[in-house]
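J.: Structure of the sequence below:
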Amino acid sequence: MSTTAVNTPTREYRGRFAPSPSGPLHFGSLIAAVGSFLDAKANQGKWLVRIEDIDTTRVVSGASDDILHTLEAYGLHWDESVIYQTQRHEQYQAIVNELISQNLVYACHCTRKEIKAIGGIYQGHCRDKSHGLSDSALRLTQQFATSHYHDLIQGEVRIDSQLAKEDYLIKRSDGLFAYQLVVVVDDIAQGITHVVRGADLLEPTARQLSLFKQLNKPAPDYAHLPLAVAKPGFKLSKQNYAPAIAKSDPKPALFDAFRFLGLKPENTLLSLNIEQMLAWAVETYRLEHIPKVQEIQVSENPNSPFCDFVTIEK
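T.: The predicted structure follows:
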């Protein structure tokens, strides 16, 4: 998927799909699942599934199992055991302790409201206040600010320089580990080489790249898919009550996912079974055919079982 320099050993491709169990899979999350699966299989790689349940305040009972059953119904079978973040607290705390021992972590008592009032970017107010680390939010002193990087779909990505320099949270005041920390620790532990996911994560990727550098570990290659949106700036999501995709009749949604990803399937593909449809998609898939946009509007077609797509240029 990426050009490899002469004499540079290549890493075995290891990709992943990492849903949060805050509800059932919808079409937007299906795009991320199918896109990451096809990219892995087209590159003769492994495709892993990780349940990102670290934020227990958002977890919906039964959603994890429902997500896994939905993936199976769509023929998206993972290659190794599923990892749950809530079972990895010791590993996350070990990394936090390592960063503390390097004098890179400090306690912060600023609230979201206070930070929002000064423009939304934290300015290091608590860095020199020596608050106790217990019962406090913990921030990482930014050592490797990343303001731009190359994305395999979106091209050159640039991030606000002030945001790139921000000391970001690695543990919340309620004791929950922050997403920015756990996603990097998990990707390192699972040996992830390629991350294919939605373009809503373009900005957080810069922070994750900085943390890979801080931990002196190789970062994956990133490819951010267009977001499926109901209207510009309004992505399909569980929070926005996007409807769950059907487990009983997966072919239409899978067919639409192929269309969304630029595969241009013919209607005759629907006469095949799910495994045959996916085999065709793996053979046909090309990363360069994915639309190089951040959003594609999805709407139901009243005259067809399939969706209408409108590319949104930014």
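J.: alpha carbons only for contacts and neighbour counts from here, please
T.: OK.
J.: How many neighbouring residues does the nearest residue to residue 13 once chain neighbours are set aside have?
T.: Excluding the flanking residues, the one nearest residue 13 by C-alpha to C-alpha, 6 or more residues apart in numbering is residue 45, at 4.5 Å. Using other C-alpha atoms under 10 Å, residue 45 has 18 other residues around it.
J.: Could you check how far the residue most central in space within the chain is from residue 132?
T.: Nearest to the mean C-alpha position of the chain, by C-alpha atoms, centre = their mean, lies residue 197 at 4.6 Å. Noted for residue 197: a distance of 37 Å to residue 132, by C-alpha to C-alpha, to the nearest Å.
J.: Mind naming the longest helix for the chain?
T.: When the chain is parsed with DSSP state H, its longest helix is helix 27-42.
J.: Would you state the helices of the chain in chain order?
T.: Per DSSP H, the chain carries helices over the ranges 27-42, 63-73, 89-101, 112-117, 161-164, 179-189, 202-214, 251-260, 274-284.
J.: Quick one, which of those helices gets closest to residue 124.
T.: helix 112-117 (10.4 Å; C-alpha to C-alpha).
J.: Am I right that residue 80 is in contact with residue 50?
T.: No: contact criterion C-alpha atoms under 8 Å: residue 80 and residue 50 do not qualify, at 9.9 Å.
J.: before we move on, back to that, what is the longest helix of the chain packed up against?
T.: Judged by 3 or more C-alpha pairs under 8 Å, 6 or more residues apart in numbering; DSSP states H and E, helix 27-42 is in contact with strand 14-17, strand 46-51, strand 194-198, strand 227-231, helix 251-260, helix 274-284.
J.: Please generate a structure for the following sequence too, so the two can be compared:
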Amino acid sequence: MPAYRGRFAPSPTGPLHAGSLLAALGSWLLARQAGGQWLVRIEDVDPPREVAGAAQAQLATLAAFGLHPDGGVDYQSERGHLYLAALERLLADGLAFECHCSRSELAAVGGIHRRCVAAQPRPDPAIRLRVPDGCEIAFDDAVHGRIVQRVDTEVGDFVLRRSDGLWAYQLAVVVDDAEQGITDVVRGADLLDSTPRQRLLQRALGLPTPRYAHLPLLLGADGRKLSKSEAALPVSLDDPLATLRLLWACLGQAPLADERTRTTAEFLREAVAAFHLERVPTRAPPVSAAAHNANANSRA
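T.: Sure thing, here's the model as predicted:
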């Protein structure tokens, strides 16, 4: 197994937008720069939110931008047996428990689960991780530095399997990263506060802990996260090179010479050699401003 193995793991809830592609590009660049492998995993554990054909469209977009995974694509919907085995271990060890609380009952106590307050048992309880009192998780993120979270008071006992029987993201991602030998998780900063929960789960299951780097979120001109902004249109495949230049600027990197990056393949080759993780900002400029800067740099 290579010393470095990264991944990109989109949910098939729609086409890739620029923010998703930035995470894909950043994780691909770091994997290629390290001489490691880059995997793609489709996180399709929430069927009610899936859009028909979205996974295939996302893979086609990655290919159009020259971001090709090493090996086949994995689908979480085919990995339920792995999640079940992990859940059964946690239950057997007393680290997970059935929760019969309804949403309204949880809301009445502030939404953070520390004990079951259900008036009566449910036929379809959720399964939660038992978070110890005083549980503090700290780690060093390659972009954001030291992160500390009191999981018991800020998050509480979190869900591993939902009351509708669907697997929760936190359990699925931890099991998958370990089973696939992921050494480095490079993703968007919207998942930064999920990392302490995942590290706690890794500890409970005796799994290795990857290194983490959370890339800046792209914001629309309205200041909202791009995926929730009116600017979150699907990434156009008409001019991949222009989009790559935009994302490169959002990653805080020095502009690449036009004469050496006339094609997507040339751009990616130069980008692998020139990428510096320490230049990545914790916050990216709004997409409209980044686009202006990228265009100005290309004319310089």
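J.: Per the alignment, name the residue of the second structure opposite the residue nearest to the centre of the first structure.
T.: Using TM-score structural alignment as the criterion, residue 197 of the first structure maps onto residue 187 of the second structure.
J.: how near is that match to residue 38 of the second structure?
T.: Residue 187 of the second structure is 13 Å from residue 38 of the second structure, by C-alpha to C-alpha.
J.: Find residues that contact each of these two.
T.: When C-alpha atoms under 8 Å, 6 or more residues apart in numbering defines a contact, the residues bordering residue 187 of the second structure and residue 38 alike are 8, 27.
J.: related to what we said a few turns ago, common neighbours of residue 80 and residue 50 of the first structure, please.
T.: Common neighbours of residue 80 of the first structure and residue 50 (C-alpha under 8 Å, 6+ apart) do not exist.
J.: So for those two, which sits in the more crowded spot?
T.: residue 50 (21 against 12).
J.: which residue in the second structure lines up with the more buried one?
T.: In the second structure, residue 50 of the first structure lands on residue 41 (TM-score structural alignment).
J.: for residue 71 of the first structure, same thing?
T.: With TM-score structural alignment as the criterion, residue 71 of the first structure lines up with residue 62 in the second structure.
J.: any idea how far the closest residue to its match other than its chain neighbours is from residue 154 of the second structure?
T.: Residue nearest to residue 62 of the second structure in three dimensions, not counting chain neighbours: residue 68, with 6.7 Å by C-alpha to C-alpha, 6+ apart. Relative to residue 154 of the second structure, residue 68 of the second structure is positioned 38 Å away (C-alpha to C-alpha).
J.: again with residue 51 of the second structure
T.: Applying C-alpha to C-alpha, the value for residue 51 of the second structure to residue 154 of the second structure is 32 Å.
J.: same thing with residue 27 of the second structure?
T.: 28 Å.
J.: now residue 64 of the second structure
T.: 41 Å.
J.: Equivalent analysis for residue 173 of the second structure, please.
T.: Going from residue 173 of the second structure to residue 154 of the second structure by C-alpha to C-alpha gives 20 Å.
J.: Neighbour count: those two, which is higher?
T.: Higher neighbour count among residue 173 of the second structure and residue 154: residue 173, with 17 against 12, using other C-alpha under 10 Å.
J.: Identify the residue of the first structure aligned to that one.
T.: Using TM-score structural alignment, residue 173 of the second structure lines up with residue 183 in the first structure.
J.: and that match, what does it touch?
T.: The contact partners of residue 183 of the first structure, by C-alpha under 8 Å, 6+ apart, come to residue 208.
J.: how close does it sit to residue 51 of the first structure?
T.: Residue 183 of the first structure is 11 Å from residue 51 of the first structure, by C-alpha to C-alpha.
J.: before we move on, what about residue 189 of the first structure?
T.: Residue 189 of the first structure is 14 Å from residue 51 of the first structure, by C-alpha to C-alpha.
J.: More neighbours: these two, which one.
T.: residue 51 (19 against 10).
J.: Could I get the contacting residues of the closest residue to that one other than its chain neighbours?
T.: Beyond its immediate neighbours in the sequence, the residue positioned closest to residue 51 of the first structure (C-alpha to C-alpha, 6+ apart) is residue 84, lying 4.9 Å away. If a contact means C-alpha under 8 Å, 6+ apart, then residue 84 of the first structure has 50, 51, 52, 53 as its contacts.
J.: likewise residue 285 of the first structure?
T.: Counted by C-alpha under 8 Å, 6+ apart, residue 285 of the first structure has contacts 38, 39, 42, 263.
J.: who wins for neighbours among those?
T.: residue 38 (27 neighbours).
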